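A.B. asks: here's my sequence, what's the structure:
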Amino acid sequence: MVFWEGYVSDELMGTFAPIVVYWVYAGFYHLLPPLDKYRLHTRKDEERKNLVPFSTVVKGVLLQQLVQAIVTLFLLTTTTKASGVVEQPSIAKQILQFLIAMFVMDTWQYFVHRYMHQNKFLYRHVHSWHHTLVVPYAIGTLYNHPIEGLLLDTIGGAISFLISGMTARTAVMFFCFTMVKAVDDHCGLRLPGNIFHLFFQNNTAYHDIHHQLQGLKYNYSQPFFSIWDKLLGTYMPFNLVKRPGGGFEARLAKE
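C.D. replies: Have a look, this model is predicted:
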């Protein structure tokens, strides 16, 4: 039994809970004090290098979430009706479904993401939207061209859900977890005790390398593991060093 049972359907929770989680978690980072000694980029760099204003980013994120909500609600409702009443699987099975979904999502996002960099038309007209945030920050996590948002995130999530065989209730937890991980990867902070930095090599600094000019064709993997980068030669090693003025800097290992 979960706290929303009897109040909201699993399908509605799976659709809207990740959106709420996004704004709560990203908003948490946005409202934190400067924390200069933990930043991967200075605040001046964020203001100087990013090419789109904050208001445009917020509008872009809301548009992507609108499309995601429509597709997710349709997907969850349709699959639930098709399968009928399904008992919630054991914890062990749900963990297995989580792992399968994580691998499927990583696989989908790696190859679609990499192709968007290799295809000059797609990069110039679609994926470059995301890279206008040269210095990533939490609320800009889902700032993408609508086509990219649909292909990379929405369809990627749908495929992960379908292949893993999870129920709508398990999907609530998976989609929320995925959203928190994605936001954390874009937060631009290396906070002590952050469990995502402890348990995942693919983390804030890893993705920050990809947003740098020298790392643009490396570290495509997201949001969980670095398997495909390492297997296919697109992994860029880096060192996390303290910046003289405070904070950290993710530097390419070859520098």
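
A.B. asks: from now on I want contacts and neighbour counts done on CA atoms only, so please keep to that.
C.D. replies: Fine.

A.B. asks: what secondary structure does residue 5 sit in?
C.D. replies: Under DSSP: H, G, I helix; E, B strand; the rest coil, residue 5 falls in the coil class.

A.B. asks: and the nearest residue to residue 161 once chain neighbours are set aside, how many neighbours?
C.D. replies: Nearest non-adjacent residue to residue 161, counting by Cα to Cα, 6 or more residues apart in numbering: residue 101, 6.4 Å away. When neighbours are defined as other Cα atoms under 10 Å, residue 101 has 25 of them.

A.B. asks: and residue 101, that one's in a helix?
C.D. replies: Yes - assigned with three-state DSSP, residue 101 falls within a helix.

A.B. asks: contacts only, for it.
C.D. replies: 160, 161, 163, 164 (Cα atoms under 8 Å, 6 or more residues apart in numbering).

A.B. asks: ChimeraX command for the buried members of these?
C.D. replies: Burial among the contacts of residue 101 is assessed by 16 or more other Cα atoms under 10 Å; the matching ChimeraX selection reads:
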select :160,161,164
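
A.B. asks: where does the spatially most central residue of the chain fall, secondary structure wise?
C.D. replies: The residue lying closest to the centre of the chain (Cα atoms, centre = their mean) is residue 182, at 2.5 Å. Using DSSP states H and E, residue 182 falls within helix 168-185.

A.B. asks: who are the packing partners of that helix?
C.D. replies: For helix 168-185, the elements it packs on are helix 10-31, helix 204-211, judged by 3 or more Cα pairs under 8 Å, 6 or more residues apart in numbering; DSSP states H and E.

A.B. asks: what about the longest one, distance to the chain center?
C.D. replies: Taking Cα atoms, centre = their mean, to the nearest Å, one finds helix 10-31 lying 13 Å from the centre of the chain it belongs to.

A.B. asks: pull the residues that contact the helix or strand following it.
C.D. replies: Counting by DSSP H and E, the next helix or strand C-terminal to helix 10-31 is helix 43-49. Defining contact as Cα under 8 Å, 6+ apart, one finds that helix 43-49 is touched by 36, 133, 134, 135, 136.

A.B. asks: and if you look at stretch 133-147?
C.D. replies: Counting by Cα under 8 Å, 6+ apart, 23, 26-27, 29-30, 41, 45-46, 49-52, 57-58, 60-61, 63-64, 126-127, 129-130, 149, 182-188, 208, 211-212 sit against stretch 133-147.

A.B. asks: please provide the structure for the following sequence as well, for comparison with the first:
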Amino acid sequence: MKRSHNRSRNKKTGKADKNLDMADFQSATTVHDKKTHSTSGAQQPSLLSSLWSVLFVISSALIGFAAFRNTLTWHLQRFWGASGDFWQALWDRLLDVTGEDPFTFWVYGTTVLTVAVYWIFGGIYTILDVTNKPAVLRRYKVQPGTNEPVDTKRLLQVIGWVLFNQIVVGMPIAYLSYVLMKWRGSPPLRELPTFHWVLVEMAVHILMEEIGFYYSHRVLHSRYLYRFIHKRHHEWTAPIAVTAMYCHPLESIFSNLLPIFLGVFIMGSHVATAWLWFSLAILSTLNAHSGYHLPFFPSPEAHDFHHLKFNQCFGVLGVLDRIHGTDTLFRNTRAYTRHVMMLSLIPPREAFPDESKCSSKQRN
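C.D. replies: Below is the predicted model:
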């Protein structure tokens, strides 16, 4: 009698647990809000500290980008022996070959560029995931033991959906962006903007993406939208780089493409500036989904934690998460301690080991 009672109780418990898991899975944001009310309290940041965070993140990104651009320009000018404005001269040569049709640049050029950047750099990560080589890089895994190697069937499914989103969904959106930019009034195609103005525009692009992505992403985590749209992207609780655009077509439009286009439209950016920004945004999301916390790369810990827990870290920069308290649980984990750019070859999990490992070392 005792055993049969336990079995029936286990069956009921199993069903209850399954229902609870599904409820949590489909309404993660609601669950988080309840936790935040009960646990965060004094941890809510002030508006001033959040504004400082915005300035620090954006200025750091722009300084790094400016340093990289200046170094690259200097080396290229020495290599080719170019004089004057190197980038303008290079752009003029391109226009002399392709012509100056804005449609070609905004629609075909944008599609070719973004697909190429995604698959060249995403392909490098995919080779690492498929071959598990070089083995030393596995020390940099955010979630050790996952996708080692990645499942081929799941990977092929991802590749198919990403190509669909990039071509079947992406090209019409590229055409729409061309129409909007034509209506908005974009600068002359032949003349590139000054580098300092590009930096100003980049700051706006970064800010607009953070706003657009954070709120659209949180909406996708609402009960019904999550179930029918966003759930596909969260099939990967330990993401790999090319899953960055593995999502429902509606999510691809409203949460991936629209946020990065917002700043371009507001600023009336030159197509070359837009291309530069789209490339940087793609590299950022590939890194955030890569599953590797590599030295001298921006930390992917926050977005990886989002895939693991569903109800934390909705933004790109983490600024709006701090303002809205949607990183409370994350900030109380070891992953948050590791959420820095590593400036040495020591893997983050070794530099900042889990607390249980720290305790056992101290006891020994």
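
A.B. asks: on that earlier part again, if we go to structure 2, which of the contacts of residue 101 of structure 1 are intact?
C.D. replies: Mapping the contacts of residue 101 of structure 1 onto structure 2 (both residues aligned by TM-score structural alignment, their matches' Cα atoms under 8 Å) leaves 160, 161 still in contact.

A.B. asks: mind checking the SS state of the counterpart of residue 157 of structure 2 in structure 1?
C.D. replies: Correspondence of residue 157 of structure 2 to structure 1, assessed by TM-score structural alignment: residue 56. What three-state DSSP gives for residue 56 of structure 1 is helix.

A.B. asks: about what we covered before: make JSON lines out of the helices and strands packed on helix 168-185 of structure 1 and add distance to residue 94 of structure 1.
C.D. replies: Listed next are those as JSON lines, based on distance: least, Cα to Cα, whole Å:
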{"stretch": "helix 10-31", "distance to residue 94 of structure 1": "15"}
{"stretch": "helix 204-211", "distance to residue 94 of structure 1": "27"}
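
A.B. asks: how about these, which one is nearest residue 196 of structure 1?
C.D. replies: helix 204-211 (8.6 Å; Cα to Cα).

A.B. asks: which of the residues in whichever helix or strand comes after the closest one are buried?
C.D. replies: Using DSSP H and E, the helix or strand that follows helix 204-211 of structure 1 in sequence is helix 227-231. Of the residues in helix 227-231 of structure 1, 227, 228, 229 count as buried by neighbour count, 16+ other Cα under 10 Å.

A.B. asks: now do the helix or strand just after helix 227-231 of structure 1 against helix 204-211, angle only.
C.D. replies: Once helix 227-231 of structure 1 ends, the next helix or strand along the chain (criterion: DSSP H and E) is strand 238-242. Interaxial angle of strand 238-242 of structure 1 relative to helix 204-211 (axes from the mean of the first three to the mean of the last three Cα atoms, to 10 degrees): 110 degrees.

A.B. asks: what residues sit buried inside strand 238-242 of structure 1?
C.D. replies: Result for strand 238-242 of structure 1 [16+ other Cα under 10 Å]: buried residues residue 238.

A.B. asks: just checking, what packs against that strand?
C.D. replies: Using 3+ Cα pairs under 8 Å, 6+ apart as the contact test, the elements touching strand 238-242 of structure 1 are helix 204-211, strand 248-252.

A.B. asks: equivalent range in structure 2 for stretch 150-164 of structure 1?
C.D. replies: Using TM-score structural alignment, stretch 150-164 of structure 1 corresponds to residues 253-267 of structure 2.

A.B. asks: how many residues are close by the match of residue 157 of structure 2?
C.D. replies: Residue 56 of structure 1: 11 neighbours (other Cα under 10 Å).

A.B. asks: do the same with residue 204 of structure 1
C.D. replies: Using other Cα under 10 Å: residue 204 of structure 1 sits among 26 other residues.

A.B. asks: aligned partner of it in structure 2?
C.D. replies: Match for residue 204 of structure 1 (TM-score structural alignment): residue 300.

A.B. asks: so for its match, what's the nearest residue that isn't a sequence neighbour?
C.D. replies: residue 288 (4.3 Å).

A.B. asks: for the one you found, give me its contacts.
C.D. replies: Residue 288 of structure 2 neighbours (Cα under 8 Å, 6+ apart): 241, 299, 300, 301, 303, 304.

A.B. asks: could you dump those residues to JSON lines with distance to residue 70 of structure 2?
C.D. replies: Shown next, in JSON lines, are these (distance: Cα to Cα, whole Å):
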{"residue": "241", "distance to residue 70 of structure 2": "28"}
{"residue": "299", "distance to residue 70 of structure 2": "24"}
{"residue": "300", "distance to residue 70 of structure 2": "26"}
{"residue": "301", "distance to residue 70 of structure 2": "29"}
{"residue": "303", "distance to residue 70 of structure 2": "30"}
{"residue": "304", "distance to residue 70 of structure 2": "32"}
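
A.B. asks: check which helix or strand residue 251 of structure 2 maps to.
C.D. replies: Using DSSP H and E, the element containing residue 251 of structure 2 is helix 249-251.

A.B. asks: check the mean deviation of that helix from structure 1.
C.D. replies: Taking mean Cα distance after the TM-score superposition for structure 1, the mean distance separating helix 249-251 of structure 2 from the aligned residues in structure 1 is 0.8 Å.
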